[in-house]
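Undergrad: sequence below, structure please.
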Amino acid sequence: MRLLSISSGKVLPLLGNHHPDYKTVASAIHKKSVSNLQNPSPVEITALGVRGDEQADLNVHGGIEKAIYMYPAEHYGFWNELLTRETKKPTTLMHGAIGENFTIEGLLETEVFVGDKLLIGDLEFVVVKLREPCFKFNAAMRYKGASKAMLQSGFSGWYLRVIKTGVLAAGAQITVAPGARDISIAQQNQKLLNNRNQKDLWE
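TA: Okay, the predicted model is just below:
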């Protein structure tokens, strides 16, 4: 298990016909890698996440409880295939494209539980909850079914709270220290899928 990429982004206008009321909305969902295996630059991680990263809507992203969004690289093949098929355009997403700060390998939603502690390099994090997609994700992917696909596939990724701050670089090893293990991210996603009105994904 290791950290493949650290990404950050700035708040910019997000354009698209993916919401009935908005043609443009502020978002920092477009993240770019600032540390990766080819260029493992050290990046400062604060209690609020990656130094220099921004969030447009602090009600749903960012803050202490959602400081870092972590996403498994294993899911990128799913998105590339889906988007290529649905948009009729060849798609090869770069790490950070799902809006995540940490792109990782070797750890999936079925194996991660709320309350688990993740030790990455010399830093420590705790798993808080899954990522709930919204219309901004549809706009970022240029496909209005993207949020629904994330929920139905269970490929949501998850948010982390920062327990120990410091400097981190791509390539760092990840160790899981299990918590109470009451509910996994995959189980949380299934619960959301069962309870959520699908219409919410378009609003």
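
Undergrad: from here on, just use CA atoms for contacts and neighbour counts.
TA: Will do.

Undergrad: which parts of this protein are helices?
TA: 76-87, 135-141, 146-153, 185-195 (DSSP state H).

Undergrad: let me know which of these is tucked in deepest.
TA: Most buried of the helices of the chain by mean neighbour count (mean count of other Cα atoms under 10 Å) is helix 135-141; its value is a mean of 23.

Undergrad: can I get the helices of the chain in a markdown table with distance to residue 165?
TA: As requested, those are exported to a markdown table (distance: least, Cα to Cα, whole Å):
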| stretch | distance to residue 165 |
| --- | --- |
| helix 76-87 | 28 |
| helix 135-141 | 28 |
| helix 146-153 | 30 |
| helix 185-195 | 24 |
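
Undergrad: and these: which comes nearest residue 126?
TA: Among the helices of the chain, helix 185-195 comes nearest to residue 126, with 12.7 Å by Cα to Cα.

Undergrad: and residue 110, how many neighbours?
TA: Look at residue 110: counted by other Cα atoms under 10 Å, it has 15 neighbours.

Undergrad: hmm, residue 185 and it touching each other?
TA: Yes. Applying Cα atoms under 8 Å, one finds residue 110 in contact with residue 185, separated by 6.4 Å.

Undergrad: can you give me the distance of residue 192 to residue 150?
TA: Residue 192 sits 12 Å away from residue 150, going by Cα to Cα, to the nearest Å.

Undergrad: I misspoke; the intended subject was residue 41.
TA: 30 Å.

Undergrad: for stretch 157-168, buried residues please.
TA: Of all the residues in stretch 157-168, those buried under the rule 16 or more other Cα atoms under 10 Å are 157, 158, 159, 160, 161, 162, 164, 165, 167, 168.

Undergrad: farthest-apart pair in these, please.
TA: Top of the distance list for the buried residues of stretch 157-168 (Cα to Cα): 157 and 167, 22.3 Å.

Undergrad: where do the strands sit along this structure?
TA: Secondary structure of the chain (DSSP state E): strands located at 2-8, 12-15, 24-27, 32-36, 43-46, 49-50, 68-72, 102-105, 117-120, 123-130, 158-164, 166-168, 174-177.

Undergrad: want to put them side by side, so please do this one too:
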Amino acid sequence: MKIVSTNIGKRREVDWKDKKIDTGIFKFSVDKPIFLDTEDVKGDEISDRENHGGILQAIYGYSLKHYDFFKPLHPNLDWQLGMFGENLTIDNLEETKIHQGDTFKVGEAILEATVQRNPCYKLGIRFNDMKIVKQFWNTTMCGVYFKVIQTGFVKAGDEFIQIKSCPENPTIADLYVAKRTEKGV
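TA: Below you'll find the model as predicted:
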């Protein structure tokens, strides 16, 4: 696995059901290293700290391969890396193979896989189509949240080198399916 793109976003105010809301889901590729800190990426907006950011959800990684699944479902979108709100677009991130607790050295940082990303209406806002939320739930292509064990800079081209494996723990996909079942989606 390696980083294809590093992505950050600024606070954006959008209209949602006749209300103004702030969101940081509009992330775009940057051509410089980004600093992975203990609770977020330096310079990246997290508007909803209740559901994003923090120790267990500091960094969000999403697979470039998953884009190929969603592109035909949304052919009129201006597809750019960062579309799913991820900080790191990774060439081949596979949720069915990454276990909670698996740890990776990438760039100057050390990251531990923690939990799945559950979609919300802000993903629909980003896609300008609420259908994406249900489409996202109906897969195991949820992406991975990482805890930052060691802070540091990462950049496109940096490889994920696994330094700890936790096969006794559930996969990120297992956690996602359990959450989907719990929510009745």
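
Undergrad: quick one, what contacts the aligned residue in the second structure for residue 99 of the first structure?
TA: Applying TM-score structural alignment, one finds that residue 99 of the first structure aligns to residue 85 in the second structure. Counting by Cα atoms under 8 Å, 6 or more residues apart in numbering, residue 85 of the second structure makes contact with 24, 25, 26, 27, 60, 123.

Undergrad: for those residues, which one is nearest residue 45 of the second structure?
TA: residue 24 (5.0 Å).

Undergrad: hang on, the earlier thing: nearest to residue 65 of the first structure, of the helices of the first structure?
TA: helix 185-195 (15.3 Å).

Undergrad: corresponding residues in the second structure for that closest one?
TA: Using TM-score structural alignment, helix 185-195 of the first structure corresponds to residues 172-182 of the second structure.

Undergrad: quick one: residues contacting residue 21 of the second structure.
TA: 13, 14, 15.

Undergrad: next, format those as CSV and append distance to residue 113 of the second structure and neighbour count.
TA: Formatted as CSV, the contacts of residue 21 of the second structure follow (distance: Cα to Cα, whole Å; neighbours: other Cα atoms under 10 Å):
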residue, distance to residue 113 of the second structure, neighbour count
13, 30, 12
14, 31, 14
15, 33, 10
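
Undergrad: may I see these arranged in CSV, with distance to residue 90 of the second structure as well?
TA: Shown next, in CSV, are the contacts of residue 21 of the second structure (distance: Cα to Cα, whole Å):
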residue, distance to residue 90 of the second structure
13, 28
14, 28
15, 31
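
Undergrad: Throw the buried residues of stretch 157-168 of the first structure into a markdown table and include distance to residue 177 of the first structure, thanks.
TA: Converted to a markdown table, these look like this (distance: Cα to Cα, whole Å):
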| residue | distance to residue 177 of the first structure |
| --- | --- |
| 157 | 18 |
| 158 | 16 |
| 159 | 16 |
| 160 | 14 |
| 161 | 14 |
| 162 | 14 |
| 164 | 14 |
| 165 | 17 |
| 167 | 20 |
| 168 | 19 |
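
Undergrad: which one among the residues you listed gets closest to residue 60 of the first structure?
TA: residue 159 (11.0 Å).

Undergrad: how close does the closest one sit to residue 73 of the first structure?
TA: When residue 159 of the first structure is compared with residue 73 of the first structure (using Cα to Cα), they lie 15 Å apart.

Undergrad: the corresponding residue of the second structure for residue 74 of the first structure - how many residues pack around it?
TA: Under the alignment (TM-score structural alignment), residue 74 of the first structure pairs with residue 65 in the second structure. Neighbours of residue 65 of the second structure under the rule other Cα under 10 Å: 15.

Undergrad: then residue 48 of the second structure?
TA: Residue 48 of the second structure, neighbours per other Cα under 10 Å, totals 12.

Undergrad: shouldn't it be in contact with residue 54?
TA: No. Counting by Cα under 8 Å, residue 48 of the second structure sits too far from residue 54 to count as a contact (10.5 Å).

Undergrad: re earlier: nearest to residue 94 of the first structure, of the buried residues of stretch 157-168 of the first structure?
TA: residue 157 (15.9 Å).

Undergrad: the closest one pairs with which position in the second structure?
TA: So, by TM-score structural alignment, residue 157 of the first structure is matched to residue 143.

Undergrad: same question for residue 53 of the first structure.
TA: Under TM-score structural alignment, residue 53 of the first structure pairs with residue 44 in the second structure.

Undergrad: ok, that match - contacts?
TA: So residue 44 of the second structure contacts 8, 9, 10, 24 (Cα under 8 Å, 6+ apart).

Undergrad: if anything else comes up later, I'll come back, but that's it for now.
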